[in-house]
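S.K.: the following block contains a protein sequence and its predicted model.
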Amino acid sequence: MTKRHGYALVAALAAVVVLISTAIYVAFSGGDRHDTTLGAGPSAQGSADPAAAGSWVGTWATAPAGAEPRTGAGFAGRTLRNVVHTSVGGTHARITLSNLFGTQPLTIGHASIAQASAPSNPTARPDSLRRLTFGGKPQVVIPAGGQVTSDPARLAVPADADLLVSTYAPTPSGPVTYHPHARQISFVANGDQTQNPRGDGYTEQSPYWRYLTAVDVLTREATGSVAILGDSLTDGVTSTLGANARWPDVLADRLREEAGAPRLGVLNEGISGNQLVPGGQFPPAGPSGVSRFERDVLSRTGVRSVVVVLGVNDLLRNPRHADADQLLDAMRELTRQAHARGLRVTGATLMPFNGHRGYRPHLDQLRRTINAEIRSGRVFDHVVDFDRALRDPYAPDRLRELYDSGDHLHPSDAGYRKMAESFNLSHLRGSAPAQL
């Protein structure tokens, strides 16, 4: 494929995606997600004070990746208690639930949010459980392909802490929209346990996040958030379970703790196996990066800057037809879309993978070609050089042993930490886009 034809394909796909995202998904988002005041509505337990001030910022998010296998009836008569970890704190919270991959309307009978009493624990901290409402009502129906955002609830949300978000579905709902590689244990209970602060009824564990795709906070602690489009390297599939050791978690620590750093939430929109563009000989792992950029990144609450970490799977999943120009055109298209929203983009170089079962010498050459163009400054506004940071200096087509999880593709916890340490934090401030 020529560079010109590759760009035409990407641009056409992007235009279709924007139309679909606007017409279907955003239509059910519950209104403007960037407001700075609280909407007044019927009072409910834990309802927010309409006079409260601050900015809505995403503190946690994940990308809906597909329909969970063997969930044709959904979780009728059961409660899901998702455990998620905040990046920034606030005084009020709201959630987003997704039925993107559902085939019929999803009824949520009740929902709640609480601070966890301890990390990775289904028991709520005393007096922190809040009932959530949707348009002032405890029940909401989410159309197939849609999403909904709850009303704000007054809750002191700490930074760097676990929250419990519980949803009860009274009736069968069809396939469950989920994120399969959470690296965090969540919980399931029989019956409506959304208002039960105790965890002893949650007898089933789950490695997935279901329905929940975002938590926003009303805050004066942060000025916005950074949204990260990525694959398993961002999803953190080889990081320690429940330890929040993915590189976006470490980046959130830096943004929160380092002197002079911009105070931003971090939104991890990685999907394991994800490709930048569609195609290849293997089944797709979630919608492609180009097709989901509007929904999973640009439409998130309070986004001030964007990070793109995609491309390796386009090589590994399409070894005979991978095209460097096509991938670079797709990266530039993402940058153009972000610039149209006034956002700067930091792009990552592709890390080495010699020793992995998918390694081929010609794929490594394509990787080096892509990296050289990324480093030239003609693709993104800024560059975070993961390749240079993690490669073995004596064998630059391999990860350094300290940073290798053992599969020669995904980093260890030390490698993920090194990735986060490679960022120039000033690049995430969200000033005006550069002229590429």
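M.R.: All right, it came through fine.
S.K.: okay, CA-based contacts and neighbour counts for the rest of this
M.R.: Will do.
S.K.: quick check: Leu80 touching Ala189?
M.R.: Yes - between Leu80 and Ala189 there is a contact under C-alpha atoms under 8 Å: 6.7 Å.
S.K.: more neighbours: which of those two?
M.R.: Leu80 (30 against 22; other C-alpha atoms under 10 Å).
S.K.: nearest residue to the more buried one other than its sequence neighbours?
M.R.: For Leu80, ignoring the flanking residues on the chain, the nearest one in space by C-alpha to C-alpha, 6 or more residues apart in numbering is Val188 at 4.7 Å.
S.K.: how many neighbours does that neighbour have?
M.R.: Around Val188 there are 23 residues (other C-alpha under 10 Å).
S.K.: alright, now check it against this:
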Amino acid sequence: MLKKIICTLLSAALLLSFSACSDIEDSGNLPSGTTVSQDSENGSVTTASGLEDDSQPVTTVAGEESEIAKNWSYEFDYQFIEENGIEYIWNQLDEDTKMNLGEVMNAIRNVQLYCPLTVGFPKEDGQKFLELVSNCTMFYSYASNNFRLHIDDSDTVKGVTISYLINYESEGFERNEALEAKLNEIVAGVPAGDEFERIKYLHDYLILNCDYSEDAVSPFSAYGSIVEGKATCQGYADGMHLLLDRAGYETAYAVGEGSEGVRHKWNYAKLSDGKWYIIDPTWDDPENKTEADYIGYDYFLISDEMILRDHHAKFDSDYYETPVAESMDKNYHKMMGYVATNADEAYDVLLAQAIETAKDGRRYLYLRFDDGEALAEAYEELSSGGAGNNRMQSIIEQANEAAGTNFSTTSWVKSLNEELGTLTITLKTAE
């Protein structure tokens, strides 16, 4: 007689957002309470429909019993580690968690609906374990974030039923092939030599080729950001993670809050100087930007101290030590020479940059102060005064003269982040 168990339904969807993106729940995810069945002859995956989706992770009891599946087996291999770029995380896990995570990741990789657990874990750890799974499946875009945990009479989770966002197994394999091919294509275009330029290329490519949108097959995944060119917060972070990994960099992620109560995910990259740096591609590609070719660099190769100036929180993991980024040595503004401490220095930096930018056919100027309040005061000093006394106007006039451009000397767009101490100016063509 098969052993009876209580099924607990958990939705482990990671809710990520910033600014206006307050809800990144995958609209294709199965709602809590959904049941899943599989046609063993053709591999078709079917799901119940017509149920209301939840916008927050919840834990509910199904109120029914389900039998533990028998005779499920597969070969445990380690390709999922490389495919998802999770070496940093994997190497820190204890042996029991490695076994549990490895079995679930292999099941997802093979598009299996049920995964027995050799070791298992306590029922009360269900939510955090499924969040680990959800965050690690960056390459497998077809897996839903809804799971059915099978719990034995000692309150140990001994199996997981997995739901998917596809109709056939072959769709999952096709997505993997398309994503890997696109990753390889992008990385093949990375310039040789300078490490800063290599990583900047990946960052810039993602931002220029992805729009913040839910209007995609899989916008909450790397498939959305890399293949479809449309993604939400998690899609940006997962895409950046895989690009860094395929380019040969040790990479990891952090989960926290962008604004209070709104979960967010960003990236870490370990560079050749042995130091960790943060990249937040989502916040470098603002949803409300007015210029399609705009690339932000406020969150490119920065420290924890810097990102936590305007990100609400960074969470610790229960399973591994999240990287700590302490250096600003490779920060964009520093590497480009766009750093100043007062109005006179800012004038010199912006003037040289404006001339170069105009000659190159670009329109964006960048600047950083260590002190955001001092930056705001410096900008006020540069941009105040009438004709002949306004130093910002003088900068643009000299750039136009040097490059033969026709940027307006009376109108430009300013984006000043006083918390970070960063300024971006968009030059406008005169009408």
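M.R.: Cool, got the structure. Just so it is clear, the structure is predicted and the values come from calculations on it, not from any experiment.
S.K.: just the TM-score for the two chains, thanks.
M.R.: Once superposed, the chains reach a TM-score of 0.30 (TM-score structural alignment, normalised by the length of structure 2), with 201 aligned residues with a C-alpha RMSD of 6.6 Å.
S.K.: returning to that earlier point: and the residue nearest to Leu80 of structure 1, how far from Leu132 of structure 1?
M.R.: Distance of Val188 of structure 1 to Leu132 of structure 1, given as C-alpha to C-alpha, to the nearest Å: 18 Å.
S.K.: next one: Asp387 of structure 1
M.R.: Distance from Asp387 of structure 1 to Leu132 of structure 1, by C-alpha to C-alpha: 44 Å.
S.K.: now swap in Glu269 of structure 1 and tell me
M.R.: For Glu269 of structure 1 relative to Leu132 of structure 1 (C-alpha to C-alpha), the value is 24 Å.
S.K.: likewise Gln147 of structure 1?
M.R.: In terms of C-alpha to C-alpha, Gln147 of structure 1 sits 15 Å off from Leu132 of structure 1.
S.K.: more crowded one of those two?
M.R.: Per other C-alpha under 10 Å, whichever of Gln147 of structure 1 and Leu132 has more neighbours is Leu132, with 30 against 24.
S.K.: pull out the buried positions in the helix or strand hosting Val61 of structure 2.
M.R.: Element membership of Val61 of structure 2, judged by DSSP states H and E, is strand 59-67. Buried residues in strand 59-67 of structure 2, counted by 16 or more other C-alpha atoms under 10 Å: Ala62.
S.K.: show me what it is packed up against.
M.R.: Secondary-structure packing of strand 59-67 of structure 2 (3 or more C-alpha pairs under 8 Å, 6 or more residues apart in numbering; DSSP states H and E): strand 4-11.
S.K.: the strand it packs on to strand 59-67, inter-axis angle?
M.R.: Strand 4-11 of structure 2 and strand 59-67 are oriented at 150 degrees to each other (axes from the mean of the first three to the mean of the last three C-alpha atoms, to 10 degrees).
S.K.: just checking, next helix/strand downstream of strand 4-11 of structure 2?
M.R.: In N-to-C order, the element after strand 4-11 of structure 2 by DSSP H and E is strand 36-38.
S.K.: right, and the helix or strand after that next one?
M.R.: strand 45-47.
S.K.: on contacts alone, who are the packing partners of that next one?
M.R.: strand 36-38.
S.K.: and the helix or strand where Arg398 of structure 1 lies, what other elements does it pack with?
M.R.: For Arg398 of structure 1, the host element (DSSP H and E) is strand 395-399. Packing partners of strand 395-399 of structure 1 (3+ C-alpha pairs under 8 Å, 6+ apart): strand 391-392.
S.K.: now do the helix or strand hosting Asn146 of structure 2: which elements does it pack against?
M.R.: Element membership for Asn146 of structure 2 (DSSP H and E) is strand 143-151. Secondary-structure packing of strand 143-151 of structure 2 (3+ C-alpha pairs under 8 Å, 6+ apart): strand 4-11, helix 126-136, strand 156-164.
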